[in-house]
Structure formats: structure tokens, C-alpha cells
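> Output the structure for:
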Amino acid sequence: MAELQESLAELRQTFKSGKTRSVAWRKNQLRAILDLIRDKEEVIFEALHQDLGKHPVEAYRDEVGVVKKSATHSLSNVEKWMAPKKAPIPLLFFPAKGEVLPEPLGLVLILASWNFPLSLALDPLIGAISAGNAVVLKPSEHAPACSSFLAKTLPLYLDNDAIKVIEGGADVSEQLLQHKWDKIFFTGSPRVGGLIMTAAAKHLTPVTLELGGKCPAILDSLENLPDIKAAIKRIVGGKWGACNGQACIGIDYILVEDKLKSTLIESLKRTIHKFYGENPQNSDSIARAVNKHHFERLRNLLKDPRVAASIVHGGSLDEEKLFIEPTLLLNPPLDADVMGEEIFGPLLPIITLENIQESIDFINSRPKPLAIYAFTKDETFKRQIVAETSSGSVTFNDVLVQFLCDTLPFGGVGQSGFGRYHGKFSFDTFSHEKAVLQRSFFPEIEPRYPPWNGFKLKFIRLAYNFDYLGLLLLLLGLKR
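Coordinates of the predicted model:
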């Protein structure tokens, strides 16, 4: 605790010195992150393989490439983002000028998740640095190789007076949360997100919570699917190709019309076989459960006899290798845990409906998801989904790709979180937009001061209605 307090005092002193506010400092740190991922790419691949069994292609696509893209984008735009922006001022304030000035919040805490342990640590860090903050980064202890890599490597590249990595388990997180921060950014589960909010409330600390949720995929009828093969490939790739289902924006379940279920199941089976072979356990293209605890959690979901009876493909497990086969469940009970909690693993329930329009009511009957995916060419149905559901994002005819788009905000709503980041939105998340108004001493508007009378009431009424002609006539004595 004493060492932690000393580190936080050092960070606050660094921020107080104004060092992190300069554009030169921000750009130097962003360049250093680019240097780090270029120099240590193979080390990163190995760490991600140790923690999660990720193939280098998946590791580059979802981790290294994401960080490189984000840092490059911020480096190209940070000077523009941090510049004051002129604000229009009403004529009544003349002569005056106004501007909105982005300023860093101060000392921020980033609590990263284990499923994408590099990108979910460094991507928010890029936003915090771009905004000019001092930062404490706490990697997830559930990805120990990546946590160790960040702790050992970041100080070699970044300014250790302003950016520190603190490792540890839940006890360290609890110690960190006892302190006052100027911002807390957390990626993880809704349960832990509630604990973060409770701790932050003691100091009125603003928080951004990137949580999860049960993200549905809606598969429209065949006549509204111009390419069902492409749709199935994207579903399979999005479900099992991103950390084997351990992704907050991964597909949690599919909604489909009953008449299409057989076609869907057979297409999913063929594509799983094509991507991962006859025995996916021997494939190097699919990740594994992060640890025994999460493996057991997933196994317990399948232990429910009603859920086990719904398995139409897969279901095999290897505890030693922490591997669970891609598994399809047809209409598991809606009151089962597999449909009540975020799966965060390779199990995919398929829920059938009489009419795909019922999918809107089905989604609305449950907590708001982080993402909704819908495969359809029906423009009316698309408009219905956007207008009649609430979610962090909606993506049509693809999955996961919205996460890679820096020009779109990424974040949840309701139980899937709040706040947003990526690109300029990350900069905004870690900034305060300060209003600056400058006025002259002339002219003085006397009706703003007591003693009050009828003339002053008329003047103020006209001013608030922006009736400048009426004000002029009143001052000239031509309006009563």
C-alpha cells in the first residue's frame, strides 16, 4: 500500500507539472507504442498463445493490428483534437467570443480484461495518452503472460513518470479502487462493473464501463438473404474465430424462423468443419478457455439435463487442454443459465420463432445487449430493428467489424455498459471539454441589475426570446 501511494503521488506530481499536456509528449508516447508493437510482435504472439492459445493470425487481427491502427490514427489526429474549438455566441453577448477547450482529466485508472489482453489494455491507454493524462494500467491477472509482458515492456518504451503498470489479482484491484481517481475505465463483466461503480461513487469519480451482454444474431428468411453462405461464414468466424466465443461483442445466440432451422444447423456444421477440421481440438486456429475456472463455468452450463438434451452438434470437452468443442444448442430452455447469463464461450444457442419479426420483442424482453447483428436485405426490417430496439451498436450483414471502425463510437447501454471509446471518442472519454467565454467591459447591460421594474422585465423577456429588434425599439423608447 505504501509503495502504491508513493507511485500515485509521483504520477500526480508529473501531471501537475504540465508535462503530459504538451502535444510533443503525447506524440512521443504514441510513437513509442508503435515502436513497441513493431519490436515485440513475436513476443506478443507467444504471450497470447500461452494465455489463450491464439494463432498469430488471430493475434495480429484482434490485438496487434488493432493497437497499431488505433495509435496511428491518434498520432495523425491528436493535434487537431486538442485544439480549442470556436463556439457561436448570441448577439446579446456582443462583443464576446467563446471556445471549447479539451483538457486532460488528470490521473486515470484503466482496468483491462483478459480475453483481448493486449488490445483492451493498450487501446484505452492510447486514448488516455492522447488526451494528456497520467495513467495507471492494471492488466488482468487471468492472462498472466500478457500481464507480465506489459509490466516489463511498457516502462522500457513509455514515460514511467506518467504511465505505470501495476500487476496483481483482485486484492490489488481493491486497493487501487480505494484511491481517488479522475477517471476509471473498466472492461469486464456487469457484476464487477457494479463493484467499480460503488467504489467510484465514494469519490464521485466518473467511470466508463465496457461490459458484455447477450448479443443476438438475427437471421432473416431465405428470400431476404442474398448470400446465406457468406452469412454463415461470418457467423461462424464471429462466434468461434474471436477467442473461441470469449468476446463481449461475440454472438451469444441466433434467432431464426423455425422453417430455416435445419438449413442453418447443417450450414453451421459444414462451415465449422471447413474452418476447424473434423476434430477442432487439433486445430491451431481456435483458442481455448482462459483458465480452469472459466472452463468449469462453461461445463456447468452444459450439465443442466435440459441443455444437454438440446445439443445438436459438438459438446465434447477436454479439461486438460481447457478445450470445449464448438457446440450448437437447439431451443435450450429460456430459463436455463445458458440463456440467462452471458455465455462467453463456444456454446451457441439457436432459438426458433414462427416469424422473424418476433425477434424484436424477444430482444426487448431481455437486458439491452452490447451489439445486435442482423442478416437481412429487407430495408423495412432494418429500420424496425434500429428504431424499435436498444443496444450499444447494430451491425447488418456482418459481425464484430464495428469494433474496428475508429469513426464509430464503441460502448454499451444499460447493463452492457456506458461511455464510449475508439478514435476521437477515446480522446473525448479521457478529456473534459472546458467552456471559455471572454467578454468586454463595454457595453454594460444595466437591466440585468436591481432594483427591478417593469422596463427591466420587458428587456429580459425580449432578450431570452432573442427579439433583438424589440430590444432596440425598447431602448429607443419606441416600444412599450
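> C-alpha from now on. contacts and neighbour counts both.
OK.
> chain center to stretch 106-124, what's the gap?
10 Å (Cα atoms, centre = their mean, to the nearest Å).
> Show me what counts as buried in it.
By 16 or more other Cα atoms under 10 Å, the buried positions in stretch 106-124 come out as 106-124.
> The spatially closest residue to residue 165 that is not a sequence neighbour: neighbouring residues, count only.
Nearest-residue entry for residue 165: residue 137, 4.8 Å, with adjacent residues in sequence omitted and distances by Cα to Cα, 6 or more residues apart in numbering. Applying other Cα atoms under 10 Å, we find 22 residues neighbouring residue 137.
> Now do the same contact list for residue 137.
Applying Cα atoms under 8 Å, 6 or more residues apart in numbering to residue 137 gives the contacts 109-112, 121, 125, 163-166.
> correct me, but residue 388 touches residue 360?
Yes - between residue 388 and residue 360 there is a contact at 7.2 Å, judged by Cα atoms under 8 Å.
> check contacts around residue 113.
Contacts of residue 113 by Cα under 8 Å, 6+ apart are 120-121, 139-140, 187-188.
> on that earlier part again, so of the contacts of residue 137, which two are at opposite extremes in space?
The most widely separated members of those, counting by Cα to Cα, are 112 and 163 (14.8 Å).
> Another sequence for comparison is provided below:
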Amino acid sequence: MTATQGTESRTHRSETAAEVVGRLRATFNTGVTRPLDWRVDQLRRLRALLVENEQELIEALWADLRKNAAEAKTQEIDFTVADIDETLANLESWLQPRPVEVPAHFGPTTTAYTTYDPLGVVLVIAPWNFPLHLLIDPIIGALAAGNTVVAKPSEISVHTSAVASRLLREYFDPDVLSVVEGGAEETTALLAQRFDHIFYTGNGTVGRIVMAAAAKNLTPVTLELGGKSPVFVAPDADVDETAKRLVGGKFGNAGQQCIAPDYVLADPVTAAALVPALRAAVEAQFGTSPQTAADFGRIINERHFDRLTRLLDSGRAAVGGQHDRD
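All right, here's what the predicted structure looks like:
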């Protein structure tokens, strides 16, 4: 399933951010995005993109993060396809007007209801740690709601960005969904435009920039900025089972996920028992040489690697501690 002939040349022509947004707004203003059938068609295109190109997407995720095939398929592709399927199954009912109770002083014959209308042009700025899922998932909602979309993949996950950008251009009319690749300069140019909603996943520093830019146009924003995930291990916990769960949660995507356990709190006796249990759990999952384990991911780039290795100086490595920048 591909977009109409001529999409490739139109998409790759050099356009300013203002031209991209203007073109998408012109499409939205025609009303073409409002019918249910149109929305369903866009979601099916998105589903086909993921299913028909699964292997290429898995290979791109491996190239960026050394994310093993099972993890890439489960977390980045299947999870996203499931979201599309749920949306397709429920969209018609979600769009139905909802009656609202009317205060008595408006009169006995007065009725009211809530309708769900599209906003216009939506900007989706994706992060690098789940560069496919967190690019596509917000697009699902935006298209299902009847909007046109500007998609901005992360420039840090270069392989996934390149593949996803090419496929989005192949499967979608650029007057409906446009992809803008690049770094801070391109993102800044986009944020200078007026959008009707902005969806950003990433860090708090950039999140503040996004919100400040959106405020100039009173644009509503959705910011998913991660956070801290502490774990408290109670004295009566099963230490071995807890260690397995901690290792499973922490080492997924090499720890590069906002729901990974950040630190563990325990009383001294429990902590003393937990350390060897963690050591055993790491060895059980990755062997005695994690560097050679097929399902052990990698840090995205040298800047983040250097940031993490500096943390080793702040304490004592109880398990591991070796590192290889290359």
C-alpha cells in the first residue's frame, strides 16, 4: 500500500517549515480528514507499514540500539500494531456524541451533548530510545482524531529515523502526513510555526522549550518527559524473585527507558541479601560475559555512554562495572 504517484519527489523537495505546515493546514481545511472512512484508511496504511516492513524495521533498531529482534518486535512493532487494532475496533463508537446532563434552570426541553472534533495540524516529536513506537503511537491518535500530521523522528537514532521516514513517505500522501528529519535547527523551525497540538516525548530541558514555543500560540501540548522509578524492597520480599524482576526491568533496552528502575531502597539486611541475588540474576540472563550476549542492548551514542560511565565514580560497582566505549 503506497501513496499516490509523485509523492516521493514532492516530499523530498526542499520546503520550509512554514510551507509544510501551510500545506497540511490547507488539506485539513478542505474537510477531507473528517469522515470515519478516511481515518480508518489512514490507520490501515499505518498498520500495513509496520507489518509489511517488520524485518527492515527490526534491523534498523538493531543498528541503533542493538535491540534484539524479540524485544524490537514485541515493544516497538507488535505493541504499536495492537494500539492500531484497538483504535480501529473502537473508533466509530469513540466518535459518537455523548449526552451531557443539563441544569434544570435551562428548561425541561433543553438538551446538550459533547462532540469530538479534530484540531487541525498536529506535530509529533519522537525520542531516540523507542524511536519507532514513540513516533508511530502518537500518529495513531492524531490520524484517528482526523488531523493532519508533521512527524519529527529523532536524529539520534539515525537508522530507525531513516527507515521510518522513508516508509512514511511511501505509505502516506505528504499533504496528510509530512516527515521532517534533522536536529535542533529543524525542530526550532517547526516550533516557530502555529500548530493545533504538539506531542513531545523526551527530556525536561527540551520539554520546556516546546512548551514555551507552544505558549506563544496557545497551542495545547502533551509532554511525556520520563521521570524517576524508585523501587522499595520490603524485608519480607522474595529476594531472588525481586532480583530477577529488577534485572528484567532495568536491562531492557539497556536501561534506556523511563520505566526502568532507577534506584533501590532497602534496609541493610535486605540490601546485603539483594546484591548477590542481583549478581546471579544478571548472570542468569546474560551469562558471564554480557558484552557478547545476543540480547544485551547498547547505549545509543558516545555522549550518553560517557555520562553513564562517569556515574561509576560515585559509588562501588557490586556487579559488573567494566565498559568499552567502542
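> what's the TM-score here?
After superposition, the two chains reach a TM-score (TM-score structural alignment, normalised by the length of the second structure) of 0.93; 312 aligned residues with a Cα RMSD of 1.3 Å.
> What are the boundaries of the helices in the stretch 151-300 of the second structure?
Along the stretch 151-300 of the second structure, counting by DSSP state H, counting those that start in this stretch, helices occupy 158-171, 184-191, 204-215, 239-251, 268-286.
> Just tell me what residue 307 of the second structure corresponds to in the first structure.
By TM-score structural alignment, residue 307 of the second structure lines up with residue 297 in the first structure.
> by contact count, what packs against the helix or strand hosting that match?
Secondary-structure assignment from DSSP states H and E places residue 297 of the first structure in helix 292-303. Packing partners of helix 292-303 of the first structure (3 or more Cα pairs under 8 Å, 6 or more residues apart in numbering; DSSP states H and E): helix 337-340.
> Onto which residues of the second structure does the helix it packs on map?
When the second structure is aligned by TM-score structural alignment, helix 337-340 of the first structure has no counterpart there.
> The buried residues of stretch 106-124 of the first structure in helices, which ones?
Counted as lying in helices by DSSP state H, out of those, are 119-124.
> how about stretch 271-278 of the second structure, which residues of the first structure does it hit?
Mapping stretch 271-278 of the second structure onto the first structure (TM-score structural alignment) gives residues 261-268.
> give the contact list for the residue lying closest to residue 267 of the first structure once chain neighbours are set aside.
Distance criterion Cα to Cα, 6+ apart; nearest residue to residue 267 of the first structure, sequence neighbours excluded, is residue 232 at 6.8 Å. For residue 232 of the first structure, the contacting residues are 264, 267-268, 271, by Cα under 8 Å, 6+ apart.
> Tell me the one of these nearest residue 250 of the first structure?
Among the contacts of residue 232 of the first structure, and counting by Cα to Cα, the member closest to residue 250 of the first structure is residue 268, at 15.9 Å.
> That closest one contacts residue 237, correct?
No - between residue 268 of the first structure and residue 237 there is no contact under Cα under 8 Å: 10.5 Å.
> re the thing from before, closest to residue 212 of the first structure among the ones in helices among the buried residues of stretch 106-124 of the first structure?
residue 120 (13.4 Å).
> what's the offset of stretch 38-57 of the first structure from the middle of its chain?
Computed by Cα atoms, centre = their mean, the separation of stretch 38-57 of the first structure from the middle of its chain amounts to 22 Å.
> which residues of the second structure does it align to?
Against the second structure, stretch 38-57 of the first structure falls on residues 51-70 (TM-score structural alignment).
> Ends of that stretch, what's the gap?
Taking Cα to Cα, to the nearest Å, the first and last residues of stretch 51-70 of the second structure lie 15 Å apart.
> And for it, what's in contact with it?
Stretch 51-70 of the second structure is touched from outside by 50, 72-73, 77, 81, 157-160, 163-164, 253, 294-300, with contacts defined as Cα under 8 Å, 6+ apart.
> This completes my enquiry, with thanks.
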